[in-house]
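After the sequence you'll find the predicted model.
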Amino acid sequence: MIEVLYFAWLRERIGTGAEQIETTAPDVAALIAELKTRSPGHALAFADPGALRVALDQELADSLAAPLAGVREVAFFPPMTGG
């Protein structure tokens, strides 16, 4: 079981800030592909995965190829901008 967290416009499009899911996805990209099939809101939120940042167990992942083995929490959020 993995807890998936959504922030900012992802949360708005999906309609929730978090969900617990069962997955066999080996990496973040496969998880995104799986999540896109859950609802139209998920499909919209993940339409452009390159526009997302992801953290695995509160550590920023370098790429969508990051493995999920042993990960308990995945957080998706838009890139942050400075101000």
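That came through, no problem.

going forward, measure contacts between C-alpha atoms and count neighbours the same way
Noted.

Can you identify each of the helices in the chain by residue range?
Applying DSSP state H to the chain gives helices spanning 9-14, 28-35, 40-45.

take the one below as the second:
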Amino acid sequence: MITVLFFAHLQEMAGTERISVHADQITISSLKEKLANENGLKNLDQIMFAINEEYAIDEDIVKAGDTVALIPPVSGG
């Protein structure tokens, strides 16, 4: 099982701050598809992903027991 954490407006889109995804050895790219299909989350290509507090790219592998955070873009000034 993978824990997925949502931050900022993603919490509103998902309706929760975290979910559990039943998967193991899944790429970030495949996880994006799964979240889009099963949870209605769209435009995830603009979102940063982190696995166990380390930024991740689409080809990185998520294993059971990992925590994945979805971090929306922030603006500053």
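Perfect, thanks for sending it. Everything quoted here is computed from the prediction, not taken from an experiment.

what's the TM-score here?
Once superposed, chain against chain, the TM-score is 0.83 (TM-score structural alignment, normalised by the length of structure 2); 77 aligned residues with a CA RMSD of 1.8 Å.

rewinding a little: for V54 of structure 1, find the nearest of the helices of structure 1.
Among the helices of structure 1, the nearest to V54 of structure 1 by CA to CA is helix 28-35 (8.3 Å).

once aligned to structure 2, how far is the closest one on average?
The superposed helix 28-35 of structure 1 is, by mean CA distance after the TM-score superposition for structure 1, a mean 0.8 Å from where its aligned residues fall in structure 2.

Where in structure 2 does that helix fall?
The alignment of helix 28-35 of structure 1 onto structure 2 (TM-score structural alignment) spans residues 28-35.

Make CSV from the helices of structure 1 and add distance to Q58 of structure 1 and mean neighbour count to it.
Shown next, in CSV, are the helices of structure 1 (distance: least, CA to CA, whole Å; neighbours: other CA atoms under 10 Å):
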stretch, distance to Q58 of structure 1, mean neighbour count
helix 9-14, 17, 17
helix 28-35, 14, 17
helix 40-45, 20, 17
